[in-house]
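Novice: Fold the following for me, if possible:
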Amino acid sequence: MTDPAENPAERLVDLLDLEQIELNIFRGRSPDESLQRVFGGQVAGQALVAAGRTTDGQRPVHSLHAYFLRPGRPGVPIVYQVERVRDGRSFTTRRVVAVQQGRTIFNLTASFHLPEPGIEQQLPMPEVPEPESLPKLADEIREHLGTLPEALERMARRQPFDIRYVERLRWTPEDLEGAESRSAVWMRAVGPLGDDPLVHTCALTYASDMMLLDAVRVPIEPLWGPRGFDMASLDHAMWFHRPFRTDEWFLYDQESPIATGGRGLARGRIYDRAGRLLVSVVQEGLFRPV
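Specialist: Reported below is the predicted structural model:
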């Protein structure tokens, strides 16, 4: 049997497999990594798992709205307390509070709905190169720097997603000339995630927080290199439109309509390779000069 610590995809599934310690209370692991704070996508994904575990499993998630209230501490377990707000004929609503060391660090409201027949329309997927024609993120960094720094090498080995930027990375201020506040990446889990739809939804929730705020930074500073800003996610909202698998390629198309007052807003649309719009995402982040 493969050790999940050696397989990033299995490690992600393991991370999302919460321990139930009471009827509506779950505990999630928080890996002891050399990070200043727990990755927000991890907390959001685990909270959604907790919410889903208290439903009958027949209604998929259709939306979530969340706030990041305090930074989580790596290596310390997080307890998720679920409130069963409503079980209606068409919708199920859950509220989740994430607590670490006695303090609330995150809260989430999730709604579940069995899709019904109705109108059909969507914005088309932008025309972009196929993922196989693009370099892996680690390879692109290695090509530019001549080698991959040890810290990035460790991160690349543990990264549960294959990430490929549609446009080549910008490395210098000159590269930013004419850059719009947009970014797009192809992504997929680096290995199979099983067949539980809730796991795929929560894994995509994890991934959705990885780089959405890139779109805010694109016209301001190179994405890879020393940062001029300390960044933190403030809130996060997602709408799930269609079933999907997170271990298959999806395009994460992102844009930022505005950054002002120390905050930047980003919007994302996630498509499958057939051009079907799967998920819509909105996030606001805090940007403070270092």
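
Novice: Every contact and neighbour count from this point should use C-alpha atoms.
Specialist: Will do.

Novice: what's next to stretch 80-92, contact-wise?
Specialist: Stretch 80-92 has contacts (Cα atoms under 8 Å, 6 or more residues apart in numbering) with 24-28, 47, 50-51, 54-55, 59, 93-99, 111-114.

Novice: switch to 7 Å and redo it
Specialist: 24-27, 47, 50-51, 93-99, 111-114 (Cα atoms under 7 Å, 6 or more residues apart in numbering).

Novice: same check, this time on stretch 31-47
Specialist: Residues outside stretch 31-47 that contact it (Cα under 7 Å, 6+ apart) are 16, 28, 71-75, 80, 96, 202-203, 205-210.

Novice: Among those, name the buried ones.
Specialist: 16, 28, 71-74, 80, 96, 202-203, 205-209 (16 or more other Cα atoms under 10 Å).

Novice: where's residue 186 relative to residue 268, distance?
Specialist: According to Cα to Cα, to the nearest Å, residue 186 and residue 268 sit 13 Å apart.

Novice: Mind listing the shared neighbours of those two?
Specialist: With Cα under 7 Å, 6+ apart, residue 186 and residue 268 have common neighbours residue 252.

Novice: gap between the two ends of stretch 82-101?
Specialist: Using Cα to Cα, the span of stretch 82-101 from its first residue to its last is 17 Å.

Novice: Show me which residues of that stretch are buried.
Specialist: Buried residues in stretch 82-101, counting neighbours by 16+ other Cα under 10 Å, are found at 82-83, 92-100.

Novice: one more, for comparison:
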Amino acid sequence: MTTSNGTSGTVGGTLSAAAWHDLRSLLDLTPTGADRFSAPATMTGHRTLFGGLVAALAVLAAGRTGRPGQLPHSLHAYFLRKASDFPFLDIRVHRIRDGRAFAVREVEVNQEGRTLFTMMASLHAAEAGDDWYEGEEGGVDDPATAVTVQPTQRLRDVGFPFEIRHVARPRADGFVPLHPMWLRHHRPLPADPLWQAAALTYISDLGVVMDARPPGSTLPHDFVGTSLDHTVWFHRPVRLDDWVLMESDPLNSSGGRALSNARIRDRSGRLVATVLQEGLHRRVD
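Specialist: Below you'll find the predicted structure:
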């Protein structure tokens, strides 16, 4: 069977493991009613879904209920439960507000009657105004000279569809963060700006909660990190089938929760998105 976006890899509405290496297959929504969509089940055998995928599907669903020209400019979300890797996802969009320039949507992602993820997203039709962003404080290796790294076992399990080039350096306590890193989708992606915003949302959850480990932490290097809440501001359009640089720094750690700030830039250094994420940090035992 061929998906609606022209890619192959579904069997009776269920994604095969091979399809997980192509974001075009992962972000394949099927309308099931008024402002309601379903996403295909998977056959990865990993038992859980990557949180960035759940968020990306929610962004795509929200954007499809807006008017032409309206694109996500911010989202605020909570990860409530882990998503299983097999049953279908049921995505419901609630229209909170429709203005002349802005639209606000509330999105619920459910699975077998349980709410996994909730999100408020604001859509905006871009207007004329200043074009300014804070520049980078220090340079990093260009993607052409950066070291290509193999995905971690977890990323291999979920079929992570992006090439990664790692430019991170070990911290003083020996902990090696995931960021900064260059990412690029393995294959060309649709030019649709909404689709690209969903692709950016997909990577916005990658490693942020782990890199929130504070300097000099008493946590072992193999601690457990779980995303709790997630905020993304979309500043400028970007193509995720070209290289983007993702950086992340810890901001706060208290009560078992850690907060991190991430920035995503295109190859020219333009700031395309800002991410704030709080996560739960626990020892493996």
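
Novice: Got a TM-score for the pair?
Specialist: After superposition, the two chains reach a TM-score of 0.85 (TM-score structural alignment, normalised by the length of structure 2), with 269 aligned residues with a Cα RMSD of 2.6 Å.

Novice: rewinding a little: the buried residues of stretch 82-101 of structure 1 in strands, which ones?
Specialist: Among the buried residues of stretch 82-101 of structure 1, the members falling in strands (DSSP state E) are 82-83, 92-100.

Novice: Need the max-distance pair from the residues you listed.
Specialist: Taking Cα to Cα as the measure, those span a maximum distance of 26.3 Å, between 92 and 100.

Novice: quick one, helices of structure 2?
Specialist: Using DSSP state H, the helices of structure 2 run over residues 23-26, 51-63, 153-157, 193-204, 208-211.

Novice: Could you count how many residues lie near the aligned partner of residue 31 of structure 1 in structure 2?
Specialist: In structure 2, residue 31 of structure 1 lines up with residue 42, judged by TM-score structural alignment. The number of residues packed near residue 42 of structure 2 is 26, by other Cα atoms under 10 Å.

Novice: how close does the closest residue in space to residue 18 of structure 2 that isn't next to it in sequence sit to residue 88 of structure 2?
Specialist: Closest residue in space to residue 18 of structure 2, ignoring its immediate chain neighbours: residue 9 at 6.7 Å, by Cα to Cα, 6 or more residues apart in numbering. From residue 9 of structure 2 across to residue 88 of structure 2, the span is 16 Å (Cα to Cα).

Novice: can you check residue 205 of structure 2 too?
Specialist: Going from residue 205 of structure 2 to residue 88 of structure 2 by Cα to Cα gives 21 Å.

Novice: how near is residue 98 of structure 2 to residue 125 of structure 2?
Specialist: The gap separating residue 98 of structure 2 from residue 125 of structure 2 is 12 Å, by Cα to Cα.

Novice: Equivalent analysis for residue 8 of structure 2, please.
Specialist: 33 Å.

Novice: same question, residue 249 of structure 2
Specialist: Going from residue 249 of structure 2 to residue 125 of structure 2 by Cα to Cα gives 31 Å.

Novice: With neighbour numbers in mind, choose between those two.
Specialist: Comparing residue 249 of structure 2 with residue 125 by other Cα under 10 Å, the one with more neighbours is residue 249, at 20 against 16.

Novice: The aligned residue in structure 1 for that one: what's it in contact with?
Specialist: Using TM-score structural alignment, the partner of residue 249 of structure 2 in structure 1 is residue 255. By Cα under 7 Å, 6+ apart, the residues touching residue 255 of structure 1 are 181-183, 215, 266-268.

Novice: Can you convert the buried residues of stretch 82-101 of structure 1 into a markdown table and add a column each for distance to residue 170 of structure 1?
Specialist: Shown next, in a markdown table, are the buried residues of stretch 82-101 of structure 1 (distance: Cα to Cα, whole Å):
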| residue | distance to residue 170 of structure 1 |
| --- | --- |
| 82 | 43 |
| 83 | 45 |
| 92 | 44 |
| 93 | 42 |
| 94 | 41 |
| 95 | 40 |
| 96 | 39 |
| 97 | 38 |
| 98 | 37 |
| 99 | 38 |
| 100 | 38 |
